[in-house]
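[1] Below are the sequence and a predicted model for it; my questions follow.
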Amino acid sequence: MSAFALRARYLLPVTAQPMAGGVVTIADGRIVAVGENTSGKPPIDLGDVALLPGLVNCHSHLEFSDLATPLGRPGMSMPDWIRCVLAARSERTQASSAAIARGIDESLECGTTLIGEIATSDWTPGPFAASPLDANVYFELMALSAERQQMQIEYACTQIRSDVFADSSARLSAGVSPHAPYTASLDMVREAALLGPTAMHVAESQEELELLACRSGPFRDLLSQRGLWRVDSFATSRRPLEYLHALAIAPRTLVIHGNYLDHEELAFLAARRATMSLVYCPRTHHFFAHEAYPLAVALNQGVRVALGTDSRASNPDLSLLAEMRFVAREFNHLDPKIILAMGTIAGAEALGRDDACGSIEVGKQADLVAVNLGCGQESPEELLLAHDGGISSVWVRGELVRCSADL
């Protein structure tokens, strides 16, 4: 690929100060210069846009990307919503690969160039192999009995050792995802965490906390109805902190949601920032009408907080930019630079991809997103987050993969 340069109203490297009229030079899919044109050709002028790194969506379930609207109703309980999910899966008439392909396309349209995807048992690499999207794929594990636990661990070992993930420089990497405390025993979490990078839903709902603390409530009712209740599966766990301890042995961990983590649990994550990250899914949190998210507390304690869309089963779309703008509205005291970092470099760090993704720096992949800006005197980050300008262009490794204008 011959060298070329892009110029924008604002260049937002994320790890450096914004540049008015900033230029970035790209060659062979990599960034070779920031702030100057070394291509030997006039730069391509993108106009009134902010040029930022490709967005990083740390949590998705793309199998639901064919849904036009979220399942259930806003404010419903997590166990009742899970009943809707189970019903939707039972009524599915085609393999999930078609929905995943649709979700990949939507993600790229929305400026996401790196994603953390939860893969269920019918996952196939085809949709990802056919796309330029980078992905960390976490294979979902569910087991409350010792017998099923062994089967799930063997399944995980087979998947993560697949030839699809054999090349360490490949676009796809593999990990495991013991689903949640109500579907994954503490013993299985410990064993799964030894296999590789791990992602787990933790402290997502009040009903989950009730199950752990009291061995009762709507989640126990749901498990009993499905013939899965085993009191011995929860014999040693009373709170999310015990699951965090189990997850801490993984080389890298995503703690998904964490809506109800307390101060001690957030401090635990902060102390292990090198390997543990919290993934906040703002609009899914809003869909369930949870209590206020502990974002300020987490950030003040030093927790790395990244962002995820979750799925169309609880969200109207897969736009990470919309998540960032939602955070800017809900936490209007928060520095917009922090919000931009949450959707880019923090996500890349959480996924272990910050050597190549998440910021505009020399040597990194040329994953870039151009976003139309509104008028105003605000900072470029404020203009990006306070207005509803759409995405005009997306590049992955220097290749233009989405474009709404002639370039």
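    Here it is on my side, so go on.
[2] Going by C-alpha atoms from here, please, whenever you check contacts or count neighbours.
    OK.
[3] which residues of the stretch 51-200 of the chain fall in helices?
    Taking DSSP state H, counting those that start in this stretch as the test, the helices found in the stretch 51-200 of the chain are 78-90, 96-109, 126-129, 146-160, 186-193.
[4] And for the second one, what's in contact with it?
    Taking CA atoms under 8 Å, 6 or more residues apart in numbering as the criterion, the residues outside helix 96-109 that touch it are 62-66, 113, 122-124, 126-128, 131, 133, 318-319, 391, 394, 401-402.
[5] Comparison target below:
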Amino acid sequence: MSLHHVELAISASWIIPIIPKGRILEDSALIINEGKIVDIVLQSELQQRYQANSFIELKNQALIPGLINAHGHAAMSLLRGYADDLPLMTWLEEHIWPAESRWVNESFVRDGTELAIAEMLLSGTSCFSDMYFFPETAAEVAHESGIRAQIAFPVLDFPTPWGQGPDDYIHKGLALHDHYRSHDRINIAFGPHAPYTVSDDVLRQISTLAEELQAPIQIHLHETAEEVERAVSESGQRPSKRLAELGLLSPLAQCVHMTQVDESDLRVLKSSGAHVVHCPDSNLKLASGLCPVKDLLREGINVALGTDGAASNNDLSMLNEIKQAALLAKFQTMDASSLNAHDSLYMATMAGAKALGIDKQCGSLEVGKAADICAIDLSELTAQPVYNPASQIIYSQNQVSHLWVNGQHLVNQGKLSRINQESLIKRASAWRDKIRHA
């Protein structure tokens, strides 16, 4: 029997494909060719069926889909720890916005985005969503790094370092969308900042354009009780209802945070088909509130996970975010069976892919999908003994050993393949010194 020639075969003690949910394959191998998964076989069958140009054997390691960070502000990694221990609006209005006004430029975004991507790759993230100024620069850095990305260009009613107002932002954003229209790893989305920073006419325009282009929309929504209370006081409407009436909520919409959710919000989200992006660490640190994940899931609403920016989280590890989400769900419901290991891992993979509209490309280890693969080392002392690798990944501290995106080896034995880590640390330190001593 002739052997099939392929580019890469990766065998591991465990493979958690995500689809079907709850399945764990033991002593199996992924077969990869031209950047896609072409087969999943038992290790005992591998040499009988395939001849691979490269073969990687990962004993006592688990393969999972690359993690999907569905919301963040990558360049804000340069403001990590800059204004800690403050409530959201004080943090934003008195510290972050003034710092951004003074320091944010293309160079800041390039260095900050590269720093964030390096951290995300090393912690198992193969795809991230970004909403920040100078999205052209962020997209370029993502392209160069090899990571998969959704770049949401910001839209606000007022000037920022990137533009003069809504018309300017949308004009630049549409040009960016055209530039990356056929890119295999980078998608462009609309990023209206929040209901309290974008007016009705602009939101209607975004809704129309997004529907025409079938482009995603990501927006901060119901982030704090104060936001919702102020909206009701001023307009008589909860922000979710206002956005629904403006046509902004649809299966293209990604609603970030949603810490304040009542029954009317659940009905709006369910009927619209909009997605929710849960950012547990950031919401806890800013004391913004808790997203009612179990209520959302009960209604069939898709819930993805995001880290938010490093300025309001301090780390961009999706493994940390998954654990936090699982523990919070248990605490909120006072039910230890809430959001089990497989469900929380699903949120960080397949649910993220669905929210970003790329679930046909990635989010699970299935034949025909992109080879976005994360290998987690379960051989360390802190992982012993391994009864259930899924639980071990979620609840223990583990090391990401390898990461592939589109079959490209971006993390090899815990080391970045394309990014110069020493240079990056020096540049980040230079920004700290400049900002601190200003």
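    That came through, no problem. In this text, all values refer to a predicted model and were calculated from it rather than measured experimentally.
[6] Quick check: which of the helices of the stretch 51-200 of the first structure is buried the most?
    Among the helices of the stretch 51-200 of the first structure, helix 186-193 has the highest mean neighbour count (mean count of other CA atoms under 10 Å), at a mean of 23.
[7] what span of the second structure lines up against that helix?
    Aligned by TM-score structural alignment, helix 186-193 of the first structure corresponds to residues 200-207 of the second structure.
[8] check the fit of that stretch onto the first structure and give the mean distance.
    Once fitted to the first structure, stretch 200-207 of the second structure is off its aligned match by 1.8 Å on average (mean CA distance after the TM-score superposition for the first structure).
[9] Tell me how far that stretch lies from the chain's centre.
    Distance, stretch centre to chain centre, for stretch 200-207 of the second structure: 25 Å (CA atoms, centre = their mean, to the nearest Å).
[10] try stretch 372-390 of the first structure
    24 Å.
[11] Can you point out the buried residues in stretch 386-402 of the second structure?
    Buried residues in stretch 386-402 of the second structure, counted by 16 or more other CA atoms under 10 Å: P389, A390, Q392, I393, I394, Y395, N398, Q399, V400, S401, H402.
[12] list the contacts for the third one?
    It refers to Q392 of the second structure. L378, A383, V386.
[13] Aligned against the first structure, show me the partner of it.
    In the first structure, Q392 of the second structure lands on L383 (TM-score structural alignment).
[14] Assign its match to helix, strand or coil.
    helix (DSSP: H, G, I helix; E, B strand; the rest coil).
[15] What residues of stretch 396-406 of the first structure count as buried?
    Those would be V396, R397, G398, E399, V401, R402, for stretch 396-406 of the first structure by 16+ other CA under 10 Å.
[16] Using TSV, please lay out the residues you listed together with distance to R89 of the first structure and secondary structure.
    Compiled in TSV, those are given as follows (distance: CA to CA, whole Å; DSSP: H, G, I helix; E, B strand; the rest coil):
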residue	distance to R89 of the first structure	secondary structure
V396	32	strand
R397	35	coil
G398	38	coil
E399	36	strand
V401	31	strand
R402	31	strand
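[17] farthest pair in the residues you listed?
    Taking CA to CA, the two most distant members of these are R397 and R402; they sit 12.6 Å apart.
[18] matching residues in the second structure for the helix or strand where H286 of the first structure lies?
    Using DSSP states H and E, H286 of the first structure maps to helix 282-287. Alignment of helix 282-287 of the first structure against the second structure: residues 280-285, by TM-score structural alignment.
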